[in-house]
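In: Could you look at this predicted model? Sequence included:
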Amino acid sequence: MANILLVEDDENLAYMLCENLEIEGFEVKHINKGAKALAELEVNLADLLLMDVDLEDNISGFDVAESVRMVYPTLPIIFTTGKTHFKDVERGLKLRYVDYQKKPYGTKELLARINNLLNRVVETNEKRFVFSGFSFNPMEQIVSVDGNEIRIAKTEAAFLRLLCENVNTVVTKEKIVWILWNEEDVYQKEHSLNNLAHKIRKYLEGNPYVDLVTISKVGYKLIDNK
């Protein structure tokens, strides 16, 4: 049966959800802070993320989901929320492979959404980023330069995906550090960032049209010159 990561800061609700879902045959791991979600997925990748939007640790469920989606592009996510404003719903739906469960809700209704989303999500290749003489498949973690394919590491792929989705735009170090490592201290990750940038530049060597530039004290920009 599927494994579910439950992110919920209401301990009573979490206890009830875990109990009911386990009765239905699901394996459930509960954490109460959004900041722990990405780290937990790194250790134990769940089949579905069930997450409260209104978390109390100053990180909303949407923030967590956006970070998760960069690393796990097809992981199903169900938001539980009392929010009904269209802009809130729209933000979540942009992530793909998501559903909403409005509070309060019954177990049968939630189970129907879980099973529906698990059945709907199938492994497909994510879109391929294509530039002049260079392409990148984030799902397969494959970089192709002038026809030569290289499989890159997961963190490198997450970094490159972020750059490709913001081509010709500066991506701040703060955003990169939060999405890749779920941390806020840029200084402690400075060396890791430099290493990642160095590796991506090595992959792009020989391509005169695509370049990765460092914007001093701000971040990085992937430039497509053609």
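Out: It's in.

In: C-alpha from now on. contacts and neighbour counts both.
Out: OK.

In: Number of residues surrounding residue 71?
Out: The number of residues packed near residue 71 is 23, by other Cα atoms under 10 Å.

In: nearest spatial neighbour of it, skipping sequence neighbours?
Out: residue 158 (5.6 Å; Cα to Cα, 6 or more residues apart in numbering).

In: any idea which helix or strand carries the one you found?
Out: Taking DSSP states H and E as the definition, residue 158 sits inside helix 154-165.

In: distance of the nearest residue to residue 212 once chain neighbours are set aside from residue 97?
Out: In space, and not counting its chain neighbours, residue 212 is closest to residue 222: 4.5 Å by Cα to Cα, 6+ apart. Remark: distance between residue 222 and residue 97 (Cα to Cα, to the nearest Å) = 27 Å.

In: Can you show me the helices along the protein?
Out: Secondary structure of the chain (DSSP state H): helices at 11-23, 37-43, 61-71, 86-93, 107-120, 154-165, 173-181, 190-204.

In: another one to put next to it:
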Amino acid sequence: MSKLTTILLAEDEPALGLIIKESLETRGFQVLLCENGEVAFKTYQKEKPELLVLDVMMPKKDGFTLAKEVRIEDDTIPIIFLTAKSQTQDVVEGFTIGGNDYLKKPFSMEELIVRINNLLNRTKLQKTSEILNIGEYTFNFPKQILQFKTDENIQLTHREAHLLFHLIKNKNAVLDRSVILNKLWGNDDFFSARSMDVFITKLRKKLNRDDSIQIINVRGFGYKLIC
């Protein structure tokens, strides 16, 4: 019998937490429900789940703080934030500190399940053995490591690695903005687009030692990696 995928759910609203837990369990997931961020972090360290679903506003330790602590130990585990907050800066902050997706309350369970499955599928893709070359750089996709010639390794985040993977796979061609937003962020709304711009800027800085490499913005269409 195959092992169930374990999801850690941190939600301080008891009723909502139980609804999400039961819904996910009917889809074949094992769910560890935690009522606050402190309990969630201890559970994460003990159980090592495959994915985290974190409410942003929680007592004792909020979801953003919890995510930062998790990212110190694991830069690849998928994280989905649940929140009633809708300000642009909150959404951007969530992605910047290492979140992979952001779902605003109220939401449908079907949407949450689709996003969970998308992230889990992406994680499986990451475990492929593909090593790519771009200019003077070597990109180890499974390990999320970028190396310039024989210099020290540059560790990428989960989202940086997947974005660079798709840019390299579409080298010298336009990477459609809407397609990549839906593939990596789960939607192509304004907040996700702002977040992607931040990650593109980070990748440009990490690739700036090779003058032959450029990531250009093709207005109205997307991005193009030129080498």
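Out: Nice, I can see it. Note that the structure is predicted; figures quoted are calculated from it, not measured.

In: Residue 121 of the second structure and residue 51 of the second structure, how far apart?
Out: For residue 121 of the second structure, the distance to residue 51 of the second structure - Cα to Cα - is 11 Å.

In: Could you do residue 98 of the second structure as well?
Out: Relative to residue 51 of the second structure, and taking Cα to Cα, residue 98 of the second structure is found at 13 Å.

In: ditto for residue 43 of the second structure
Out: From residue 43 of the second structure to residue 51 of the second structure the distance is 12 Å (Cα to Cα).

In: Equivalent analysis for residue 14 of the second structure, please.
Out: Look at residue 14 of the second structure and residue 51 of the second structure: by Cα to Cα, they are 20 Å apart.

In: Which of these two has more residues huddled nearby?
Out: residue 51 (22 against 11).

In: what's that one in contact with, if anything?
Out: With contacts defined as Cα atoms under 8 Å, 6 or more residues apart in numbering, residue 51 of the second structure is in contact with 6-8, 77-79, 116, 120.

In: How many residues are close by the counterpart of residue 63 of the first structure in the second structure?
Out: Aligned counterpart of residue 63 of the first structure in the second structure: residue 65 (TM-score structural alignment). Using other Cα under 10 Å, residue 65 of the second structure has 14 neighbouring residues.

In: repeat for residue 24 of the first structure
Out: Neighbours of residue 24 of the first structure (other Cα under 10 Å): 11.

In: Now do the contacts for residue 43 of the first structure.
Out: Counting by Cα under 8 Å, 6+ apart, residue 43 of the first structure has no contacts.

In: does the residue nearest to residue 71 of the first structure really touch residue 69, like I thought?
Out: No - in this structure residue 158 of the first structure lies outside contact range of residue 69 using Cα atoms under 8 Å: 9.6 Å.

In: who's more crowded, the two?
Out: residue 158 (24 against 19).

In: how about the more buried one, what does it touch?
Out: 70-71, 138, 180.

In: again, only using 7 Å
Out: Going by Cα atoms under 7 Å, 6 or more residues apart in numbering, residue 158 of the first structure touches 70-71, 180.

In: and which of these is nearest to residue 26 of the first structure?
Out: For these, the residue nearest residue 26 of the first structure by Cα to Cα is residue 71; the value is 23.6 Å.

In: what's the spacing between that closest one and residue 109 of the first structure?
Out: Residue 71 of the first structure is 29 Å from residue 109 of the first structure, by Cα to Cα.

In: do the same with residue 15 of the first structure
Out: From residue 15 of the first structure to residue 109 of the first structure the distance is 18 Å (Cα to Cα).

In: and if you look at residue 22 of the first structure?
Out: 16 Å.
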